[in-house]
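Chemist: could you work out the structure for the sequence below:
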Amino acid sequence: CGRLFSGELSRDVEMIPSATSPIGVMLRKATLELQMQLELFARVHAKSSADTRGETPLPRKRKETRKDGERDAREKKKDEGKDKDGGVGGRGLEEIGSRRSEDEWRERLSELRPFDARLAAVQRGFLLDGHRGVGKSCVLNYLIPWARENNWLVVYEPLPSRYAREIGDIKRSSAGVYIQSSFSQEFLERLGRFNRRLLEELPVARRCYGQAALDGVHRLYAERSYHSLLEKALEKDLDEIREQRDEELKRGSPHSGKDADLLDSQLREEILLARERLALWHTYRREVSIPSMKSRLPNPASVWEIAEFGLQNEAFATQALYEVWEQLKKQTQLNVLIAVDEWNECFPVSEYVSMRYEGTRFNGHIPAFHLSTPRLLSRFDDAQQFQRGLKICATSWRRSNRRDYRPDLLGVRQEEIRTVRNFSPLEFANFVAYYHKKKILHEFPREKLDYFYMLSGGNGFQARRLLASLY
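Modeler: Model (predicted):
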């Protein structure tokens, strides 16, 4: 069956046997390649975590062979020692023991070196590209159930464009990010619907918990917006200190003994003011408090408790979403798959308008990547930050014309791009035959195969629309 429907098998179409149907499943080459990458990723990281725990004993046959060889060597040395001096031959046994440990380490290193190279060679992200209707979303729709069936934690976003086009409340933060609390709650709800059991098993990494602000940016970055206010307060206090010291100089008040040895009075005043500035800066900075969910949820037992807190408190939903995202980056227990369809929709301008963008190249519209939810999904290079995660993004040209663009500017390397193309004539014939075997098409005339290939151009979406409406 595989050869019958394969056509140009090495190029783009493969038939996989089905356990529930006499007719197999037709898959694209990109689907099989990415599935193999997921299997390799899971296998390599499972071996890595087992090696970290010290749970990788040598194979049984190798251990038995090694023990037999060591036993024979010990008996041989023992007999030689007895023949030589009538003793046990202790020195010979010590040499055997040292050689044995050295051989064990050499074999262990020889096993680790290719494994480490293989672990470094595992890719962390892929971008599915191609013209409209070639089947990029179908590739994702096959990989996601497969990953869930194999106990992966899957974070799937099928429509990032809705966050930039649908109506919702937004609030601008001091860092320039527009908070979308309601959309963040919907994202968390969908995440928990499929992954609640796995999230409940994940412990919280305390070192990175509580570092996000309400808009999702890092807490230290959010504090920078208050620096200008602190500078104004500092200058006001320093002016008062200068006036006070000028009055003391006029009255002839002596300086402290600590600075009496300073001859230059101007330098002495600058040093004293610098000390006052530093002390005031630390005092005011301690008074700046960034709102955080950590004050209300100080000790979550699992990652799910963070997500549940965001579902129950809309004001902290965006912060909870970013906290969960950061926890998924740090965890090493589960395989994580981040799947984003319509990834290119995270970058055009949104339907929201703002006076802050008047006179800019955005023409008054807020860019989608300045909204909190698309901003979370827009970074492709953050796939390298997941210690045990893999990211697959797919482009979509449903709303805009496909044009030349440069994925390398978005952190996508050339070897990470997988292009899904249109069917060739033989692949299109196999596609039609497969639909006929599945009883999706009825009484399709074979002589019109080339005609419909010309009409559809080998595009899967156009072919399905034509064939479904006529046959």
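
Chemist: contacts and neighbour counts: CA atoms only from here.
Modeler: OK.

Chemist: quick one, what contacts Y434?
Modeler: Neighbour list for Y434: F5, M26 [criterion: CA atoms under 8 Å, 6 or more residues apart in numbering].

Chemist: check the one 3 residues further on too.
Modeler: By CA under 8 Å, 6+ apart, the contact set of K437 is I23.

Chemist: host element of Y352?
Modeler: For Y352, the host element (DSSP states H and E) is strand 349-353.

Chemist: second input sequence below; structure requested for side-by-side comparison:
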Amino acid sequence: MKKANFFIRKFNTYNIPSISNNTKVHKIYRETIKKNEDDLHKIFNKELVAYPYDEDRYKKLLNIEVSKEKRNLRDFFFNCEMYINVENDKIKNISLSDFNIENVDKYFLFEKEYLHKFFSEGLAGELHKDILMHNSDNDNYEIFLNELKEKNLYDKNKIKNFERMKGVGLLYRKLTYEIINELKYCEEGFKLKEQRDSYNLDNYFLQKNSFSPYYDKESINENNYELNEEMKINSSTTNATINNINSCKDSNKIYSYRNRSILIDGKRGTGKSCILNSVILWAKLNNWFVIFIPDIKKYKFDINNIVRSNTNLYIQPELSRQFLEDIVKVNENFLREIKVNREILYNTCLDGTHLLYNKRIYDDIIKKTVDTEIKGDENYNNLNEKEKNMFRQKLYKFYYDNVKIPNLLDKFSMPSNLLELATIGINNAAYSNLCVYALFEHLKKQTKFPLLIAVDQFNYNLSVSEYLSINFENTKYNGYIPTYYLTIPKLLLQWDTSKYKRCFKIVATCWDRENRRDFRPELLGIQKKEVKTVRNFTLREFKNYVSHLFNQNIIYNFDINKLEYFYMLTGGNGFQARKLLTTLY
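Modeler: Predicted structure coming up:
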């Protein structure tokens, strides 16, 4: 039985009218239909997305109609309300009142010429690139005015001085506001001198009027009655003070620091260094003693002369001298008011270690010298055991006291204040590292000023440097010196704010060359409550960020109606957004 063959005619979905001749018009028409079919196929296979340049074609193919009102350019570009310190279209001086909750997500604007007033040590992060690339062109401003004229939105009274809003911007974020509140808490908490719980008990034993803290048996009977009466009075006053302390606790009074160390961590481009710059700005306006290290990578990568000490530490004399210059440049008035302690200078060695720790290296040599001298002494065997120990200890003390370790006081006279001490280190690079460590030892004991130590790129202290040493051959470091064996990074790496009487330490990480997942801060003694993770920008922060880039001629011809699209594409990450927008616009 024969099978029936059916012929199926192709159905023309596009209802194309029949064209008999093969003309050029027919050829272009067929190519256009084929292109639309290919685009639909790509959309189905998720190969074509709504990229900015294909977005209109994408919506047209899928019959997507978006009735979205276009934004007003005047609310987006050259808007004074996005800047904190811009008033009447002019940059004004920054005050402490500007650091409030209402100004969160806005920008501080600094003129390039006056930036050294606040950040003479330099800026953390990549803001120094904005300074180098900053120009005074008004290309975007002229385009902005032309668009306003076309849309009849031009107003001379409101936008006559917009071209003056040029400078380096600093985004004021919510985490900055929280850290500043903790700094205020610490400053106010130190000023409140509340009575300790054991104050009355100590006062009882340390009174020198009626009785001394130590007395013999004969005086006990004489002062027995007075002691009993004094104990009754002290017990009543103790109960009263306990009630006062409890009432103070109920009234939410401050007794101690809330947090004295903070580690700012987060992915690259989230704004860690920007937060650090904002906190430094507040501290300097509030008359804090600020030690700011914006670029710690130079101790690791910059090749300078290094000197190995007896304790296997490596001194960088020139970089130590530059570090002292940066401290003096900002805190000259504070250093002049702090007096120098002679004992600290005497016990500090050239590599910053304590004198007793440095002398410990010579213990084996001294013991061998003592044993050699005892063997040559004929009268030693005639002594008894006690006399032998005394003789050995005297010999050991004699040689131990004669070990000479280089010291600052051997060459220079006693400086009166820390400014003179820092000047000695600046003028004599060989003693600069000693002056740095002695200065930090004095700052641990001072209580005159609130101290802020801020370090950017903190994680660079934990890897190997570019310096080579034979001492690290055939080790896991492959001959490279670990950065924490260099004296200045070793000093800044220590998580030791508990040793300071009045100090707050803030450090930030940097992940432009290293892997963040290998970072384990708990090995340094950093607790979880001391780590603050910075997230990507919110939509409002991202909008102000993009507007600032446009105002400073970093990007051009940006379509404000595609703001949410780029926020979704970059995830609100500042580094990714700037990289993408500068490429496209």
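
Chemist: where does the strand holding Y352 of structure 1 end up in structure 2?
Modeler: Under TM-score structural alignment, the counterpart of strand 349-353 of structure 1 in structure 2 spans residues 464-468.

Chemist: report the separation between L350 of structure 2 and E325 of structure 2.
Modeler: According to CA to CA, to the nearest Å, L350 of structure 2 stands 18 Å off from E325 of structure 2.

Chemist: out of those two, which sits in the more crowded spot?
Modeler: L350 (24 against 17; other CA atoms under 10 Å).

Chemist: the more buried one matches what in structure 1?
Modeler: Taking TM-score structural alignment, L350 of structure 2 has L214 as its aligned residue in structure 1.

Chemist: now do K368 of structure 2
Modeler: For K368 of structure 2, the residue aligned by TM-score structural alignment is K232.

Chemist: do K297 of structure 2 as well
Modeler: Per TM-score structural alignment, the equivalent position to K297 of structure 2 in structure 1 is S161.

Chemist: I figured that match hits E342, correct?
Modeler: Yes: when contacts are counted by CA atoms under 8 Å, S161 of structure 1 is listed as touching E342 (7.1 Å).

Chemist: mean deviation, the match of strand 349-353 of structure 1 versus structure 1?
Modeler: When structure 1 is overlaid, stretch 464-468 of structure 2 sits 0.8 Å from its aligned residues on average, using mean CA distance after the TM-score superposition for structure 1.

Chemist: starting at the chain centroid, how far to that stretch?
Modeler: On the basis of CA atoms, centre = their mean, to the nearest Å, stretch 464-468 of structure 2 sits 23 Å off its chain's mean C-alpha point.

Chemist: what do you get for stretch 575-585 of structure 2?
Modeler: 25 Å.

Chemist: ok, now stretch 104-113 of structure 2?
Modeler: Centroid displacement of stretch 104-113 of structure 2 relative to its chain, using CA atoms, centre = their mean, is 19 Å.

Chemist: report all helices and strands that the helix or strand where M15 of structure 1 lies contacts.
Modeler: Using DSSP H and E, M15 of structure 1 maps to strand 13-16. If you count contacts as 3 or more CA pairs under 8 Å, 6 or more residues apart in numbering; DSSP states H and E, strand 13-16 of structure 1 packs onto helix 2-6, strand 25-28.

Chemist: mean deviation, the last one versus structure 2?
Modeler: Translated: strand 25-28 of structure 1. Strand 25-28 of structure 1: mean distance to aligned residues in structure 2 after superposition is 3.9 Å, counting by mean CA distance after the TM-score superposition for structure 1.

Chemist: can you report how many residues neighbour I144 of structure 1?
Modeler: Neighbours of I144 of structure 1 (other CA under 10 Å): 20.

Chemist: surely it touches V154?
Modeler: Yes: look at I144 of structure 1 against V154 with CA under 8 Å: they come within range, at 7.0 Å.

Chemist: so what's in contact with the two at the same time?
Modeler: A339.

Chemist: N401 of structure 1 belongs to a strand?
Modeler: No: using DSSP: H, G, I helix; E, B strand; the rest coil, the secondary structure at N401 of structure 1 is coil, not a strand.

Chemist: nearest the geometric middle of structure 1, what residue?
Modeler: In structure 1, the centroid-proximal residue (CA atoms, centre = their mean) is A383; its distance is 3.6 Å.

Chemist: and T65 of structure 1, how far is that from R74 of structure 1?
Modeler: Per CA to CA, T65 of structure 1 is found 14 Å from R74 of structure 1.

Chemist: show me the strands in structure 1, by range?
Modeler: Assignment of strands within structure 1 using DSSP state E yields the ranges 13-16, 25-28, 125-129, 153-157, 171-172, 178-179, 336-340, 349-353, 365-367, 389-394, 417-419.

Chemist: returning to what we had before: report the buried residues of the strand holding M15 of structure 1.
Modeler: Buried residues in strand 13-16 of structure 1, counted by 16 or more other CA atoms under 10 Å: V13, E14, M15.

Chemist: who touches L220 of structure 1 in this structure?
Modeler: Each residue near L220 of structure 1 by CA under 8 Å, 6+ apart is listed here: Q211.

Chemist: kindly report the same for the one 3 residues further on.
Modeler: Residues in contact with E223 of structure 1 (CA under 8 Å, 6+ apart) are V288, I290.

Chemist: tell me which residue of structure 2 lines up with it.
Modeler: In structure 2, E223 of structure 1 lines up with K359, judged by TM-score structural alignment.
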